[in-house]
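[1] show me the folded form of this:
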Amino acid sequence: MQYRINPKNGDEISVLAFGCMRFKRDEKETEQQIIKAIEMGVNYFDTAYIYPGSEATLGRILSKGYRDKVKIATKLPPYLVKKKEDFDKIFHTQLERLKTDYIDYYLIHMLPNLDVWQRMISLGIEEWIEEKKAKGLIRNIGFSYHGGQEEFVKIVDAYPWEFCMLQYNYYDEFNQASKNGLLYAADKGLPIMIMEPLRGGKLVNLPKEALQVFDESEEKHSPAEWSFRWLWNHPQILTVLSGMNSQEMLQANVASACLAQADIITDKEKELYKRVKDVLNRSFLVPCTGCAYCIPCPHGVDIPMCFTCYNETAVTRKISARFNYIVRTAGHNSSKCVGCGLCEKHCPQSIAIRKELKAVTASLESFPYKPMAAFMNRFMKH
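    Sure thing, here's the model as predicted:
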């Protein structure tokens, strides 16, 4: 196992982290996997308050003599915080579930925009964090993020964070927070944890044409290895989460992690990644690369994020894509487009953005978008 040093506190963190969002129903099997992962050098385990049964399962397993061998990361869901007392209510529940008296890496879960963070501030979260850190109950404070680049930068600048977690992979290099966001956070000294390295499995189950591109390389790797190698090539990345639900997957990912190095991807390999992305783009509804040349929109539309969510409808359930759309584009959705056309002048892909935004609106803002959005907005803000 390779390790990287957290520049904020000197922690040695395994480059491969265990994502605990979806444990198997058989807790004995899950226990075997977690213990095996620890024995193989994995020392960072990521869970969350809202992952069903995850915190309690992880707590029971680690309480059998493994707690001091690992770093636990878990998350506070801001949409469940309605009053100041909810901070302690949620946090103490998490400590009980995890059978621990401190959290190594605590995240504000899925901050969608600066407005939600400011609401948390109005409820006293800054003082609450200071109190918990002073008592040693929280060792490091950070946030996870799924939105666009502009809001990401605002959130990074809004508080003296000690780390952050974002979705990043070779396909999403220019989507969501993007490479620019990653570099911005790194320049601010933030350790960066990566989620969705395989884009929910899409980068494992590649089209035949994409597999043929990777086969041109002299070095042979599985699709998952290609994805992890690309991420570990970034020296700014501290660790990469993987939801490993089989011993075979664990073994394969650890083997890749043992070879993890920064700055080893060759120019020829970079060209292969680019060609694979081109193949994947052709499988999507809109060939948007997420370069963000089309923004800022004078009317507030987050164009790249709208297209990202729209493209998800081709590979996932509509309800999931609509939920992501509501959360990620809150206040910046496609129907805000007035058809001015300014964005199209800057699009290097020559996308008919106005036409495609209408398609996004028709697909993702049809019923039951409005009641879902109203419910989510109330849930997030109050």
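
[2] only C-alpha atoms for contact and neighbour calcs from this point on.
    Will do.

[3] ok, now which ones touch Lys274?
    Neighbouring residues of Lys274 by Cα atoms under 8 Å, 6 or more residues apart in numbering: there are none.

[4] host element of it?
    With the criterion set as DSSP states H and E, the secondary-structure element containing Lys274 is helix 267-282.

[5] now show me the structure for the sequence below, then we'll compare the two:
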Amino acid sequence: MLYREMGKTGDKVSILGFGCMRFQEINGRIDGQQTERQLLQAIDSGVNYFDTAYVYHGGKSESFLGEVFSKGIRNSVKIATKLPTYLVQSRRGMDEVLETQLKRLKTDRIDYYLLHMLTDFASWEKMKRLGILDFLQKAKLDGKIIYTGFSFHGDRENFKLIVDDYDWDMCQIQYNYLDEYYQAGTEGLKYAASKGLGVVVMEPLRGGRLVGRIPMEVEKIWSRAEIQRTPAEWALRWVWDHPEVTMLLSGMNEEAHISENIRIAGEAYPNSLPKEELAVVNRVKEVYQNLLKVGCTGCRYCMPCPSGVDIPNCLGIYNDKHLFQTKRTKIHYFLMTSGLVGGVPTYASRCIGCGKCEKVCPQHIEIRRHLKDVARTMEYPAMKQLTGLIHWGIKGYDLVKKRKNSFD
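    Prediction:
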């Protein structure tokens, strides 16, 4: 495992951080045995930074980490969690959230405490009016917070204003080869590093969109490269090639992925990709930019939808249709949104246009407009009628079964 310094803090952190937003689940609950095994696998391999938040897994992510880390390994790891700026409405509320997090994490301190999802300078100003400066100062004096930072989802000019307005220790930005100039981007990355901030990168694989199923045009480019790597390795190495990046976070939830990422994290030095390999990545980037319709990363901050739409699923399948140019995506869309799998329909046309999702989307996607496109493109005329008939049939079958059991 390679390590880099977290900016001016001097902390040596693993260049691979463990993102704790996408733990494996069983029936809506964290798969405890598998997830603990994966966390310990990462720690044994040198990962020493774990990123969670107040809202991840409905608050269970922090609690689960607390259970695992309290078994004699707390002092060997760095914990990063976040103050939910979108929920806190008072100075007192900040204290209450922090105390809750300390209890969940079973610790007396949080190594890196971030303001979650600042989107512009106005969102930072709002937090100042609520008393964030006093809160951070007091929490640091009390030893409950060691270092401060913020996660950001806005444009680079607002990012710079926030960087300059407080003595931050680190920041967290979205960055990958598709988002080189998106949000804070390369310019923001270099600016923060020049100010002495550690920079943690989220979404290095764009929510998994850069791996897994690969468009044929992209597959051809990767396969013709002189050096053969998996799509994940190309993407991770591209991020780590930037010396200004302190670490990247990976939402690892499969042992094979953890092993692969750890292997790469032991080899990925900054400025190690030659121009020929960077040219390969740029060709792939051009293909994706031409094919991708919606910039959704599947983070699920937009959920739950008041109307029951599974927004990330709808947008993801819509993207797949354009990425892979296959008619089977309509069948897949019907199976995944009709309610045959989960019991409740979640298709795009259920959207009533309330706009709640757009207010919390880190990517600032025009979700309502895209859902209309999804409905128009993916939902054939008889879909709702067929869905209704299927659910009517299922209810009828259940009723007959109950009556039969009552006679037995």
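
[6] what does the TM-score come to for these two?
    TM-score for the superposed chains, counting by TM-score structural alignment, normalised by the length of the first structure: 0.77, backed by 316 aligned residues with a Cα RMSD of 2.5 Å.

[7] what's the helix holding Lys274 of the first structure aligned against in the second structure?
    When helix 267-282 of the first structure is aligned against the second structure using TM-score structural alignment, it corresponds to residues 275-290.

[8] quick check: the matching stretch compared with the first structure, mean distance?
    With both structures laid over each other, stretch 275-290 of the second structure and its partner residues in the first structure are 0.9 Å apart on average (mean Cα distance after the TM-score superposition for the first structure).

[9] which parts of that stretch are buried?
    280-281, 284-285, 288 (16 or more other Cα atoms under 10 Å).

[10] and stretch 125-140 of the second structure, by the same measure?
    Residues of stretch 125-140 of the second structure classed as buried: 127, 130-132, 135-136, 139-140 (neighbour count, 16+ other Cα under 10 Å).

[11] turn the buried residues of stretch 275-290 of the second structure into JSON lines, including distance to Gln101 of the second structure.
    Converted to JSON lines, those look like this (distance: Cα to Cα, whole Å):
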{"residue": "Val280", "distance to Gln101 of the second structure": "44"}
{"residue": "Val281", "distance to Gln101 of the second structure": "40"}
{"residue": "Val284", "distance to Gln101 of the second structure": "41"}
{"residue": "Lys285", "distance to Gln101 of the second structure": "39"}
{"residue": "Tyr288", "distance to Gln101 of the second structure": "39"}
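
[12] before we move on, back to that, now, the buried residues of stretch 125-140 of the second structure that are in helices?
    Under the assignment DSSP state H, those contribute 127, 130, 132, 135-136, 139-140 to helices.

[13] just the strands in the second structure please.
    3-5, 12-14, 16-19, 25-26, 29-30, 49-51, 78-84, 110-118, 145-152, 170-174, 198-202, 247-250 (DSSP state E).

[14] minimum distance to His370 of the second structure: which of those has it?
    Across those, the minimum distance to His370 of the second structure, taken as Cα to Cα, is reached by strand 170-174, at 21.7 Å.

[15] how big's the offset between that closest one and the first structure?
    After superposition, strand 170-174 of the second structure averages 0.3 Å from its match (mean Cα distance after the TM-score superposition for the first structure).

[16] so how far is stretch 140-159 of the second structure off the chain centroid?
    Relative to the centre of its chain, stretch 140-159 of the second structure is centred 18 Å away, using Cα atoms, centre = their mean, to the nearest Å.

[17] onto which residues of the first structure does it map?
    The counterpart of stretch 140-159 of the second structure in the first structure, using TM-score structural alignment, spans residues 133-152.

[18] before we move on, back to that, of all the buried residues of stretch 125-140 of the second structure, which comes closest to Ser14 of the second structure?
    Distances from those to Ser14 of the second structure were compared by Cα to Cα; the smallest belongs to Lys140, at 23.7 Å.

[19] thought the closest one was touching Asp134?
    No. Shown here, Lys140 of the second structure and Asp134 do not form a contact pair, counting by Cα atoms under 8 Å, at 10.0 Å.

[20] name the residue closest to the centre of the first structure, please.
    Residue closest to the mean C-alpha point of the first structure, counted by Cα atoms, centre = their mean, is Gln167 at 3.1 Å.
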